[in-house]
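Engineer: Got a predicted model here, sequence first, then my questions.
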Amino acid sequence: MLTVLLSAEPSQGAWGDKALVSYQQDSVLIHYQDDFVLRRIQQAARQLSSQGATQVSLSGEGWSYERQWAFYCGFAATRKSVDVQWASQDDDELELLNARRRSADWVRQVVNATPEDMYPEKLAQDAVTFLKSVAGDNITHEVLVGDELLTEGWIGTHSVGRASSRPPVMLTLDFNPTGDADAPVHACLVGKGITFDSGGYSIKSSAGMVAMKCDMGGAATVTAALAYAIEQGLKKRVKLILCCAENMVAGNAYKLGDILTYKNGLTVEVVNTDAEGRLVLADGLIKAGEMKAPLIIDAATLTGAAMMAVGQDYNAIFSMQPELLRKAQQLSELVNEPAWPLPLQKWHQNNCPSDYADTANSRAVKGGGMGGASNAAAFLSRFVSDDSRWVHFDLASCFRDGADARWAAGATGLGVANIAALLLQ
């Protein structure tokens, strides 16, 4: 067990005054003297993990809750388990750290799993199992599989997933701690659960496809956010809707030029089968509206345009309600999961026109054209009930294709605490 201490002083001697860490006989010092303390601590933790450390004890002065969590984010590894003994002596803080770790670790587990092992029905099953481990009998659920989706009118999820040998799924999970079966629904969470994305007939390149096991990151994030909120004392009824599919190529795959008629009557021309996430989320948002929830939060690895706009250190957030958007950003800062608002106005809905349907699912140009993230959010807004407050998370920061200075390769868990905080407001 390696002891890790903090120091506000620069490193000395052979390590140089710019070193992140310096080594003593039985401990390591992290030097954090600059304006970006949490980033520096996370970088130091990643350095220790990369050097083979797997067991550490955080000790000494200066370990605030935020600093301990930043260390864990950097220390967590892709292919090995790690053991971190927290420095905190406060029971409430320890409980919060452990709950946050459980949710973040679950996200890593399911997002980093291979597409062969993590398919639509497995994702839905794992989400139910995880939430029941947290909330027990307060959890009930319903799963629609394959052609059952068509029977119920969920055309988007069925169309995207029908070409796979493993059928598409819609999971509707009910967390109801009130004991009242007629209790109003406080919020609905909707997650994109594309367990593998080939792009369909708008097929991705090999390089663009290799990390597409992460395309169910939205479903994983909202599931873990609900678990984390429950562990923090959430007492209101929340529904979770996961729209899960594999987007594959086969003779029965949905095609460019197809027109989908959604349950709300809206018609959508498919001009890009690689813009499939919004097609499945549309089902989930309609379903959320049927539940009369005053708050709807959706999360998805939706657009490359969001990553181009905000990079991989931020999630992009959208809402038609400025106060809700400001609240989401304020909470992101509070929990140190940066999120940044991108433009969304009603007129963005007209940016994907179709001659054959009410709208297209994208624009038939590379990357969806300019403003692609806003146009995708506007597409989703067409399926949101006018009576609901709605915020959309385009999860630009939830996955790393490879290790970098602060993160191991794979899922990061960023977005979980932000969405949990919104649920607890």
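Structural biologist: Good, I have the coordinates.

Engineer: make it CA atoms for all contacts and neighbour counts henceforth
Structural biologist: Will do.

Engineer: What count of nearby residues applies to the closest residue to Leu226 other than its chain neighbours?
Structural biologist: Nearest residue to Leu226, sequence neighbours excluded (Cα to Cα, 6 or more residues apart in numbering): Ala420, at 6.1 Å. Using other Cα atoms under 10 Å, Ala420 has 25 neighbouring residues.

Engineer: Shouldn't Ala420 be within a helix?
Structural biologist: Yes. Under DSSP: H, G, I helix; E, B strand; the rest coil, Ala420 falls within a helix.

Engineer: what sits against it?
Structural biologist: 225-226, 228-229 (Cα atoms under 8 Å, 6 or more residues apart in numbering).

Engineer: Among those residues, the buried ones, what's the PyMOL command?
Structural biologist: Applying 16 or more other Cα atoms under 10 Å to these, the buried members can be selected in PyMOL as follows:
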select buried, resi 225+226+228+229
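
Engineer: Where helices are concerned, which of the contacts of Ala420 count?
Structural biologist: 225-226, 228-229 (DSSP state H).

Engineer: I'd like these as JSON lines, with distance to Val249 appended.
Structural biologist: Supplementary listing: the ones in helices among the contacts of Ala420 in JSON lines, determined by distance: Cα to Cα, whole Å:
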{"residue": "Ala225", "distance to Val249": "32"}
{"residue": "Leu226", "distance to Val249": "33"}
{"residue": "Tyr228", "distance to Val249": "36"}
{"residue": "Ala229", "distance to Val249": "38"}
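
Engineer: Out of those residues, the closest to Thr301 would be?
Structural biologist: For the ones in helices among the contacts of Ala420, the minimum distance to Thr301 (Cα to Cα) is 15.5 Å, reached by Ala225.

Engineer: so how far is Glu95 from that closest one?
Structural biologist: Here Ala225 is placed at a distance of 16 Å from Glu95 (Cα to Cα, to the nearest Å).

Engineer: Okay, helices next: where are they in this protein?
Structural biologist: According to DSSP H, the helices that the chain contains are 37-50, 65-75, 91-112, 120-135, 148-152, 155-161, 206-209, 217-231, 277-290, 304-310, 322-334, 372-381, 416-424.

Engineer: Those helices into CSV, with extra columns for distance to Val21?
Structural biologist: As requested, the helices of the chain are exported to CSV (distance: least, Cα to Cα, whole Å):
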stretch, distance to Val21
helix 37-50, 6
helix 65-75, 13
helix 91-112, 24
helix 120-135, 37
helix 148-152, 54
helix 155-161, 48
helix 206-209, 35
helix 217-231, 32
helix 277-290, 42
helix 304-310, 30
helix 322-334, 27
helix 372-381, 39
helix 416-424, 28
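
Engineer: Show me the one of the ones you listed that comes nearest Trp407.
Structural biologist: Once those are compared by Cα to Cα, helix 65-75 is nearest, at 5.4 Å.

Engineer: Contacts for the closest one next, please.
Structural biologist: 38-39, 41-46, 48-49, 58, 82, 84, 86-88, 93, 97, 336, 406-408, 412.

Engineer: Which positions within that helix qualify as buried?
Structural biologist: So for helix 65-75, counting by 16+ other Cα under 10 Å, buried means 67-75.

Engineer: next up, a second structure to put side by side with the first:
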Amino acid sequence: MQVMNVLLTQQAPAEHWGKADVTYEGQNSVIHLNGADPLRQVQMAARKIRSQGISQVQLEGELWTVDLQWVFAQGFASAKPGYQVGWCGDDAEKQLLEHRLVAATFARKLINDTPEELSPVKLAQQAAQWLTDIGGNNVSYSIIEGQELLEKKWVGIHAVGRGSERPPALLELDFNPIGEGAPVDVALVGKGITFDSGGYSLKSSEGMLTMKCDMGGAATVTAALGLAMKTGLNKRVKLYLCCAENLVSGHAFKLGDILTYKNGTTVEIVNTDAEGRLVLADGLQAASESGAKLIIDAATLTGAAVMAVSNQYNAIFSPQAETIKLAQESAAAVSENVWPLPLDPWHKDTCPSAYADTANSRPVKGGGAGGASNAAGFLWRFVSPEANWLHIDLAAAFENNASALWGAGATAHGVLTVAELLKR
């Protein structure tokens, strides 16, 4: 198969091309930068080229920066295999781009896998194996599954996953390149709901169709850690993946149930479709026990975040202004988009219960106003007050349908931001 060369130019197209920003001549396609937003323009141009049935390209010319090459590859990607982007630039740039591609491809593969292919235990195993292949003897891990979760008092993961015949699981992974006794610098927590039916708060068919993506948080933090390791991470990091299938059965958890968490917090279930925060509560407590200076969790958590920031940004929350600033700087350094949403102490109390310390949502459609902040407030109850904490609601991690910027399916948007945070 012939490879198409893709070049950038700041010159306008020939008159007969009209206002086109992508033109073709033989084996070359040319993207005509117009100065408005080159990153967005190049990503959209990549989608246009891909839509012509072109599957192999080689980037050529001096105008290609690392960021421009990366967004082109993001736009060129699809859920189906069989496409290839050839990098340009010096060897260091090519190696960095290849490391990014390996990590993003791993995240996309996990997220796009069917729910039948990816059970909770398989998610934990695949994440652990991939990171072990990268980190070797610097990686150790354990997988707690099924009834053992209750014995360890990880009640949220167990409750959400007990309706499935395939057991829920918690992956605890330690990357330690420094040596025995080293402090944990960062703890990562990922929501790993491999399929979300909504439980007894059943989703519609339309809402359920893409819920294989509900483990996007787990895929994002795993891929980010792998990328950071590939690019020289030299600090101790712990990873916690909270994995479960949220299904309906005679064993499933129900509305009105009350969970008592390891830290003593009691939670009334008023919506079984607000399950992500229930599993993350366990992961955040485990991360807090590690003594990490910074805790980062990532989750495809709320539709409210998508409504607030669209699917072009990931929403971020933190009680610490300096942590928000660090996240913004990290995202900007790798040309990803984040936007902060409100989180104040009173958000902990926005889901009241007459029977427990808190409810897991509000008993109204969509969780009511401020749903993304209310979810973050719930999670805050399970974070150590000694740790800095960043919560990422991954509004930009998945596209239900192809758009002008992305192919349908996982985007891996957020992987670079978390990997950059790990380096700082």
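Structural biologist: Looks like it arrived, so ask away. All of these numbers come straight from a predicted model, not from anything done at the bench.

Engineer: farthest pair in the buried residues of helix 65-75 of structure 1?
Structural biologist: Within those, Arg67 and Phe75 form the most distant pair, 12.2 Å apart (Cα to Cα).

Engineer: what residues are up against Gln147 of structure 2?
Structural biologist: His158 are the contacts of Gln147 of structure 2 under Cα under 8 Å, 6+ apart.

Engineer: got it, and Asp297 of structure 2?
Structural biologist: Asp297 of structure 2 neighbours (Cα under 8 Å, 6+ apart): 188-191, 217, 221, 280, 284, 390-392.

Engineer: one more time with 7 Å
Structural biologist: 188-190, 390-392 (Cα atoms under 7 Å, 6 or more residues apart in numbering).

Engineer: If you map the residues you listed onto structure 1, which are still there?
Structural biologist: Shared contacts between this structure and structure 1 among the contacts of Asp297 of structure 2 (both residues aligned by TM-score structural alignment, their matches' Cα atoms under 7 Å) comprise 188-190, 390-392.

Engineer: Can you name the two of the residues you listed that sit furthest apart?
Structural biologist: Gly190 and Leu390 (12.1 Å).

Engineer: between these two, who's got more neighbours?
Structural biologist: Gly190 (30 against 23).

Engineer: Do I have it right that Ala87 of structure 1 meets Gly62?
Structural biologist: No. Judged on Cα atoms under 7 Å, Ala87 of structure 1 makes no contact with Gly62 at a distance of 9.2 Å.

Engineer: Looking at the two, which is more packed in?
Structural biologist: Ala87 (19 against 13).

Engineer: how close does that one sit to Gly74 of structure 1?
Structural biologist: For Ala87 of structure 1, the distance to Gly74 of structure 1 - Cα to Cα - is 16 Å.

Engineer: next one: Leu414 of structure 1
Structural biologist: 12 Å.

Engineer: and Trp17 of structure 2, what does it touch?
Structural biologist: Taking Cα under 7 Å, 6+ apart, one finds nothing in contact with Trp17 of structure 2.

Engineer: actually Thr23 of structure 2, not the one I wrote
Structural biologist: Thr23 of structure 2 neighbours (Cα under 7 Å, 6+ apart): 29-31.

Engineer: Most neighbours among those residues, which one is it?
Structural biologist: Busiest of these [other Cα under 10 Å] is Ile31, holding 24 neighbours.

Engineer: I'd guessed it sits against Asp21; true?
Structural biologist: Yes. Counting by Cα under 7 Å, Ile31 of structure 2 does reach Asp21; the two are 5.8 Å apart.

Engineer: contacting residues for Val334 of structure 2?
Structural biologist: 416-417.

Engineer: That one and Ala419 of structure 2, how far apart?
Structural biologist: Counting by Cα to Cα - Val334 of structure 2 and Ala419 of structure 2 are separated by 10 Å.

Engineer: now swap in Gln129 of structure 2 and tell me
Structural biologist: Noted for Gln129 of structure 2: a distance of 19 Å to Ala419 of structure 2, by Cα to Cα.

Engineer: now Cys88 of structure 2
Structural biologist: Distance, Cys88 of structure 2 to Ala419 of structure 2, using Cα to Cα: 23 Å.

Engineer: ditto for Ala333 of structure 2
Structural biologist: 11 Å.

Engineer: and the nearest residue in space to Leu171 of structure 1 that is not next to it in sequence, how many neighbours does it have?
Structural biologist: Leaving out its chain neighbours, the residue that sits closest to Leu171 of structure 1 by Cα to Cα, 6+ apart is Val143, at 4.6 Å. Using other Cα under 10 Å, Val143 of structure 1 has 16 other residues around it.

Engineer: And Ala282 of structure 1, by the same measure?
Structural biologist: 27.

Engineer: Excluding chain neighbours, what is closest to Leu405 of structure 2?
Structural biologist: Nearest residue to Leu405 of structure 2, sequence neighbours excluded (Cα to Cα, 6+ apart): Met44, at 4.9 Å.

Engineer: I am assuming the one you found contacts Gly407, so please confirm or correct that.
Structural biologist: No. The criterion here is Cα under 7 Å, and Met44 of structure 2 misses it with Gly407 at 10.5 Å.

Engineer: against structure 2, where does stretch 317-336 of structure 1 fall?
Structural biologist: On structure 2, the counterpart of stretch 317-336 of structure 1 by TM-score structural alignment is residues 316-335.

Engineer: Show me what counts as buried in that stretch.
Structural biologist: By 16+ other Cα under 10 Å, the buried positions in stretch 316-335 of structure 2 come out as 316-319, 323-324, 327-331, 334-335.

Engineer: Same check on stretch 49-66 of structure 1?
Structural biologist: Per 16+ other Cα under 10 Å, stretch 49-66 of structure 1 contains these buried residues: 49-50, 53-54, 56-59, 63.

Engineer: Among these, which one lies nearest to Leu2 of structure 1?
Structural biologist: Taking Cα to Cα as the measure, Leu2 of structure 1 lies nearest Val56 of these, at 4.5 Å.

Engineer: Relative to Arg40 of structure 1, how far out is that closest one?
Structural biologist: Counting by Cα to Cα, the separation of Val56 of structure 1 from Arg40 of structure 1 is 17 Å.

Engineer: taking the contacts of Asp297 of structure 2 one by one, which sit in strands?
Structural biologist: Of the positions in the contacts of Asp297 of structure 2, 188-190, 390-392 sit in strands, assigned by DSSP state E.

Engineer: just these now: which is nearest Gly232 of structure 2?
Structural biologist: The closest of these to Gly232 of structure 2 turns out to be Leu188 (Cα to Cα; 17.6 Å).

Engineer: what about that closest one, neighbour count?
Structural biologist: Neighbours of Leu188 of structure 2 (other Cα under 10 Å): 28.
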